[in-house]
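Trainee: Sequence first, predicted model second:
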Amino acid sequence: METARISTDLDFRSAGEADVPALVALVESAYRGDSSRDGWTTEADLLDGQRTDPAGVAAVVADPHGRMLVAEHGGEVVACCQVERREGHVYFGMFAVRPGLQGAGLGRRVLAEAERVARDEWELPEMRMTVIVQREDLIAWYARRGYTRTGELSPFPYGDERFGVPRRDDLAFELLVKQLS
């Protein structure tokens, strides 16, 4: 697959139940294990275990208040993200780009599509997300796209292996916010 071409030839759609296995594999490959080291979004130095599971992805796909956006190139899933309507804002999560394709502008396009859905389709003025505070490179990427650090922290769910097995004891999430209107 040619990375430069993908950045100009990308189709978006909402995920369905049949997409769950491919989406789980995509998210896992972007964040966990050796394959995640092919990209820059890896959390492999912070967490072992899984990033998500089929039940978690299926719940996002079936959620009537949100959608799992899928980015395809030539019929192949190359990126995804979750957008969920909440009171007065949209939550952005489960964002993944195939590791070997990271750094080619796909992430920017997926994020822009999520913001378009929030602003134009759902008419909500704000996007929110949480990012592990130790992921300074990722937080800086979001900041370059207009997201503001709030300083509002929430604890990592230690003991709940559905979200991974921490390799350190100081993990926390920070809330990032962007005004869309």
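Mentor: All right, it came through fine.
Trainee: contacts, neighbours, all on C-alpha from now
Mentor: Noted.
Trainee: Identify each buried residue in stretch 157-169, please.
Mentor: Across stretch 157-169, burial judged by 16 or more other Cα atoms under 10 Å covers 163-166.
Trainee: and what of stretch 19-31?
Mentor: 19-20, 23-24, 26-31.
Trainee: Show me what stretch 45-58 is in contact with.
Mentor: Contacts to stretch 45-58, defined as Cα atoms under 8 Å, 6 or more residues apart in numbering, come from residues 17, 20-21, 23-24, 27-28, 31-33, 161-168.
Trainee: if you set the cut-off to 6 Å instead, what comes out?
Mentor: 28, 163-167 (Cα atoms under 6 Å, 6 or more residues apart in numbering).
Trainee: adding another structure so you can compare the two:
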Amino acid sequence: MDAAAPLTFRPATAADVPALVALIESAYRGDSSRAGWTTEADILEGQRTDPEGVLAVIRKADSRLVAVESGGELVACCQLEHRGEHAYFGMFAVRPKLQGGGLGKAIIAEAERFARDEWGVAEMHMTVITVREDLIAWYVRRGYSRTGQTSPFPYGDERFGLPTRDDLEFELLTKKLR
């Protein structure tokens, strides 16, 4: 990636699916994910997503999978879903070797701007695995609030990975956008 190249944000297409799956997997699973700080390799094995899941997000009504490029290279992605008065932010992945340099901050700021200005939503929602304290702290520094509302991890559904511990759950984080 050329550090001077501007970021471009565009809706992902079906043609992007293989590259997006590879990016998401590299950011969260296996040894390659350990080059960044967002790895889930210590709590989950197996896959993070699959081509069918990524394509479903691309095709879903009121949803947008954003491909983020720099110098023509895919460097990150995120999902935005319009859910009435709020938007859901998910499937956020930054190339591991580019993590920690401000790229994530720029992407989440653009996602919030888009949700507020294009969809007119008042709030952004996301869910984060509760044992990911470092990641939750990063979102809190970006203005997100912990709600204490939790939902169960989908144990037994290998599409979301193979947990290495039995205490996983998601917490809802929210941020007012206006």
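Mentor: Structure received. Fair warning: this is a prediction, and the values are worked out from it, not measured in the lab.
Trainee: before we move on, back to that, residue 103 of structure 1: which of the contacts of stretch 45-58 of structure 1 is nearest?
Mentor: Proximity of the contacts of stretch 45-58 of structure 1 to residue 103 of structure 1 (Cα to Cα) peaks at residue 28, which lies at 17.9 Å.
Trainee: And residue 80 of structure 2? What does it align with in structure 1?
Mentor: The equivalent of residue 80 of structure 2 in structure 1 is residue 83 (alignment by TM-score structural alignment).
Trainee: Show the subsequent helix or strand relative to the helix or strand hosting that match.
Mentor: If you go by DSSP states H and E, residue 83 of structure 1 is part of strand 76-86. The helix or strand immediately downstream of strand 76-86 of structure 1 is strand 89-97, counting by DSSP H and E.
Trainee: mean deviation (superposed) between that next one and structure 2, please.
Mentor: Superposed on structure 2, strand 89-97 of structure 1 shows a mean distance to its aligned partners of 0.2 Å (mean Cα distance after the TM-score superposition for structure 1).
Trainee: Show me how far the helix or strand just after that strand is from its chain's centre.
Mentor: The element immediately downstream of strand 89-97 of structure 1 (helix or strand, assigned by DSSP H and E) is helix 106-116. Offset of helix 106-116 of structure 1 from its chain centre (Cα atoms, centre = their mean, to the nearest Å): 10 Å.
Trainee: Ok, stretch 77-86 of structure 1 next?
Mentor: Distance of stretch 77-86 of structure 1 from the chain centroid (Cα atoms, centre = their mean) equals 7 Å.
Trainee: quick one: it to structure 2 mean distance?
Mentor: Overlaying structure 2 shows stretch 77-86 of structure 1 at a mean distance of 0.3 Å from the equivalent residues (mean Cα distance after the TM-score superposition for structure 1).
Trainee: can you give me the helices in structure 1?
Mentor: Assigned by DSSP state H, the helices in structure 1 fall at 3-6, 20-31, 54-62, 106-116, 136-143.
Trainee: Let me have the ones you listed in TSV, adding distance to residue 100 of structure 1 as columns.
Mentor: Output for the helices of structure 1, formatted as TSV (distance: least, Cα to Cα, whole Å):
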stretch	distance to residue 100 of structure 1
helix 3-6	9
helix 20-31	9
helix 54-62	22
helix 106-116	11
helix 136-143	17
